[in-house]
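Enquirer: After the sequence you'll find the predicted model.
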Amino acid sequence: MDLNWDDLRVFLHVARGEGLTAAARTLRLDPATVGRRIARLEEVVGEALFLKSPQGYQLSDAGARYLPHAEAAEQAARAAGDALAGTTEDLSGPVRIGAPDGCANYLLPSVCARMLDAHPALELQIIALPRVINLSKREADLAITVSPPETGRLTVQKLADYHLHLAGHRDLLARLPVATRADIAAHRIVGYIPDMVFDRELDYLTELGLDRAAVASNSVAVQLNLLRAGLGLGVVHDFALPAAPDLTRVLRTDFALRRSFYIVRHADDQKVVRLRRFTRIFNEFFRDELARLERDA
């Protein structure tokens, strides 16, 4: 059976994206070309690899059996690329990082700046989604999470602890000071939309003894802007505060949260020298920048 590696790549992207359009966008091909590649591969293997419907492309039983072999070929190709590249100090090419939007907006920009200063040939892609990044579908090369995943063929490493406090606009707090927890009752609360809290570590209102927010968003960046507009009090990452100098923390000793970031990779990527080197350097810069931003808060 004579298989074309480019067709295998197309198969993997369609399998992970569950459709032609998403795969075509990632591969920078048109959907019709992706469809022809899939048809050609199915002709070679002699079986339908996908169940096609208006809702998308779902793996058939044959496709599900074929998937791990295609992933093994992908890992072998990556390992071969590492071997050909040797062990030079410069990192290059694309690396896709998935992260919660607070981390992506207020921490990763400075980390990426350091990475690119040190390795100008890198191409960094940041996916900021209000949900857990699916590494099994290769949505990213690595993901930053606030809870260690409990399932999947993944490697998990704790990156660092970070801190959060209750904060509001300084003009608002000048009118309605907050000296005790009882004073919170005089303020609107800004927070997450309850049914869109995708990780239990983000359930800050429960720790405040509250069950609702007067103004809510699934985005940390939107929440921060709502606070900057003087709409109320909300829980803010300390590392985001340098980007919002008009916000002031309250109840610093009475209400302080500590959470952790974890870096997660697909287990097979442990064999990829380039990603191992990238992760080691990235982790160091990440911890340094987190500590610096919290010091400046």
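Expert: Happy to help now that I have it. Numbers count the residues shown, from 1 in each chain.

Enquirer: C-alpha from now on. contacts and neighbour counts both.
Expert: Will do.

Enquirer: Pull out the buried residues from the helix or strand hosting Pro94.
Expert: For Pro94, the element it lies in under DSSP states H and E is strand 93-99. For strand 93-99, a neighbour-count test (16 or more other Cα atoms under 10 Å) marks 95-99 as buried.

Enquirer: Now do the helices in the stretch 101-250 of the chain.
Expert: Taking DSSP state H, counting those that start in this stretch, the helices of the stretch 101-250 of the chain run over residues 101-106, 108-118, 170-175, 204-207, 220-228.

Enquirer: could you dump those to JSON lines with mean neighbour count and distance to Val250?
Expert: Output for these, formatted as JSON lines (neighbours: other Cα atoms under 10 Å; distance: least, Cα to Cα, whole Å):
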{"stretch": "helix 101-106", "mean neighbour count": "21", "distance to Val250": "20"}
{"stretch": "helix 108-118", "mean neighbour count": "16", "distance to Val250": "26"}
{"stretch": "helix 170-175", "mean neighbour count": "14", "distance to Val250": "9"}
{"stretch": "helix 204-207", "mean neighbour count": "15", "distance to Val250": "15"}
{"stretch": "helix 220-228", "mean neighbour count": "21", "distance to Val250": "13"}
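
Enquirer: about what we covered before: identify all contacting residues around the strand holding Pro94.
Expert: For strand 93-99, contacts defined as Cα atoms under 8 Å, 6 or more residues apart in numbering pick out 121-129, 133, 139-145.

Enquirer: Now do it against helix 108-118, angle only.
Expert: Counting by axes from the mean of the first three to the mean of the last three Cα atoms, to 10 degrees, strand 93-99 lies at 160 degrees to helix 108-118.

Enquirer: ok, Ala83 - how many residues close by?
Expert: By the measure other Cα atoms under 10 Å, the count of residues near Ala83 is 13.

Enquirer: Confirm that it sits in a helix.
Expert: Yes - per DSSP: H, G, I helix; E, B strand; the rest coil, Ala83 lies within a helix segment.

Enquirer: next up, a second structure to put side by side with the first:
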Amino acid sequence: MTDRKRTALDWQDVRMFLALGRYRSLSATARALQVNHATVARRIQSLEESLGDKLVERRPDGYRLTPAGEHALQVAAEMEVAAQNLSRPAIGAPDTLRGLVRINAPPALAQGFLLARLTEITATHPGLDIDLATDLRSISLSRHKADIAVRVGHAVDADLIAKPLGSMAFGFYGIAAQCDRAERGELPTFVGYNEESGDMPGAEWLTRHFPRSRIAFRGENHIMQAIAAGNGAGLALLPHYLGRSLPGLTLCTLEPAPPPRDIWLFVRRQDRNVATIRAVMQHVQDSFKASEGLFSA
């Protein structure tokens, strides 16, 4: 296709391609943009004809970008940012911030902490829309699946800007009867991660330090584990911000506990000065700063 004559770009073609690059499937792209599959396919073909390059390849597990497609995705994302900046002032006052900011975070951190804080900023900025999604494992900001990612662990991606949000300490939580048993020296019963999430740091740490203990209930994230512990299934190793926030849980004096883990905010370099993204970043940083005591041991 590289020898075909290039034609003028259609922004709607670019918009469809950008969404396909994020979601990697026609169905997910069609749902996100509220169009049908045929429209997405037609727009992608139109963009390929305009650029004179093959941008995507269909695979059994979805769509994969060609090298030309990866380059086009980066440029398309920059076009999107430029279009957003044209529609609002560079410095956003409360009544001028308009647009969608997509945030990705681990399930417990999203549901147990960020959710309540992010609703505050939508009240302050009525034109600001928030899309909060959850993943246990890191998603790719380079694919533009999110604008901001909040992650627990080491900052390792040199292509992104990483901002420290604080540290997360852990403890064992459960109902009083479960805590009493463990504190009397009986072998504790735990709530832990399910098999699919057995490689998570907390799961590996618990197995290593309490090899003889039974895991009576398994859940895929800390929210599920906290609910199970609150219903008496066993003790759950939880971040303090969650154990202290949910009713029915008691902090047990059970040792040892794992070391605190760092919390980071990630953003693409080219997005750091987008007014909406910058405002949400600052709000998230301020929220963690104000809640340091909730996270510490």
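Expert: Done, it's in. Just so you know, these numbers come straight off a predicted model, no measurement behind them.

Enquirer: Strands - which of the contacts of strand 93-99 of the first structure land there?
Expert: 122-128, 142-145 (DSSP state E).

Enquirer: Nearest residue to the alignment partner in the second structure of Phe286 of the first structure in space, please, no chain neighbours.
Expert: Using TM-score structural alignment as the criterion, Phe286 of the first structure maps onto Phe288 of the second structure. Nearest residue to Phe288 of the second structure in three dimensions, chain neighbours excluded: Leu165, at 6.1 Å (Cα to Cα, 6 or more residues apart in numbering).

Enquirer: Correct me if wrong: that neighbour contacts Lys289.
Expert: Yes - if you go by Cα atoms under 8 Å, Leu165 of the second structure and Lys289 touch, sitting 7.2 Å apart.

Enquirer: higher neighbour count, those two?
Expert: A count of neighbours by other Cα under 10 Å puts Leu165 above the other of Leu165 of the second structure and Lys289, at 20 against 12.

Enquirer: gap between that one and Gln282 of the second structure?
Expert: According to Cα to Cα, to the nearest Å, Leu165 of the second structure stands 11 Å off from Gln282 of the second structure.

Enquirer: Also Ala146 of the second structure?
Expert: 17 Å.

Enquirer: which of the two has more neighbours?
Expert: Ala146 (21 against 10).

Enquirer: what sits against that one?
Expert: 101-104, 140.

Enquirer: how much space is there between it and Ser50 of the second structure?
Expert: Going from Ala146 of the second structure to Ser50 of the second structure by Cα to Cα gives 27 Å.

Enquirer: Pro164 of the second structure now?
Expert: Separation of Pro164 of the second structure from Ser50 of the second structure (Cα to Cα): 42 Å.

Enquirer: residues in contact with stretch 179-196 of the first structure?
Expert: Stretch 179-196 of the first structure has contacts (Cα under 8 Å, 6+ apart) with 176-178, 203, 205, 212-219, 223, 226-227, 231-235, 250-251, 254.

Enquirer: contacts for stretch 147-165 of the second structure?
Expert: 101-106, 138, 141, 261-269, 271, 277, 281, 285, 288-289.

Enquirer: ok, now stretch 271-288 of the second structure?
Expert: Under the criterion Cα under 8 Å, 6+ apart, residues 81, 85, 89-92, 97-101, 114, 117-118, 121, 128, 147-148, 165-166, 265 lie in contact with stretch 271-288 of the second structure.

Enquirer: Could you do stretch 50-60 of the first structure as well?
Expert: Taking Cα under 8 Å, 6+ apart as the rule, stretch 50-60 of the first structure contacts 14-15, 18-20, 48-49, 63.

Enquirer: Would you mind giving those residues as JSON lines with distance to Asn4 of the first structure added?
Expert: Below are those laid out as JSON lines (distance: Cα to Cα, whole Å):
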{"residue": "Val14", "distance to Asn4 of the first structure": "16"}
{"residue": "Ala15", "distance to Asn4 of the first structure": "17"}
{"residue": "Glu18", "distance to Asn4 of the first structure": "21"}
{"residue": "Gly19", "distance to Asn4 of the first structure": "20"}
{"residue": "Leu20", "distance to Asn4 of the first structure": "18"}
{"residue": "Ala48", "distance to Asn4 of the first structure": "17"}
{"residue": "Leu49", "distance to Asn4 of the first structure": "15"}
{"residue": "Gly63", "distance to Asn4 of the first structure": "16"}
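
Enquirer: Among these, name the ones in helices.
Expert: Counting by DSSP state H, the contacts of stretch 50-60 of the first structure place 14-15, 20, 63 in helices.

Enquirer: Let's see if you can find the most crowded of those.
Expert: Val14 (26 neighbours).

Enquirer: Now which residue in the second structure aligns to that residue?
Expert: In the second structure, Val14 of the first structure lines up with Leu20, judged by TM-score structural alignment.

Enquirer: what do you get for Gly168 of the first structure?
Expert: That one, Gly168 of the first structure, aligns with Gly174 by TM-score structural alignment.

Enquirer: so what's its match up against?
Expert: By Cα under 8 Å, 6+ apart, the contact set of Gly174 of the second structure is 226, 229-230, 232, 234-236, 248-252.

Enquirer: Give me the buried entries from the residues you listed.
Expert: 226, 229-230, 232, 234-236, 248-252.

Enquirer: circling back to that earlier point, from the buried residues of strand 93-99 of the first structure, which two are the most distant?
Expert: Greatest spatial distance in the buried residues of strand 93-99 of the first structure: Val95 and Ala99, 13.0 Å, computed using Cα to Cα.

Enquirer: Just want the most central residue of the second structure.
Expert: With distances taken as Cα atoms, centre = their mean, the second structure has Asn104 as the residue nearest its mean C-alpha position (2.0 Å).

Enquirer: For the equivalent of Ala146 of the second structure over in the first structure, which non-adjacent residue is spatially closest?
Expert: Aligned by TM-score structural alignment, Ala146 of the second structure pairs with Ala140 of the first structure. In space, not counting the residues next to it along the chain, Ala140 of the first structure is nearest to Arg96; the distance is 4.9 Å by Cα to Cα, 6+ apart.

Enquirer: and the one you found, what pairs with it in the second structure?
Expert: Match for Arg96 of the first structure (TM-score structural alignment): Arg102.

Enquirer: got it, and Ala77 of the first structure?
Expert: In the second structure, Ala77 of the first structure lines up with Ala83, judged by TM-score structural alignment.
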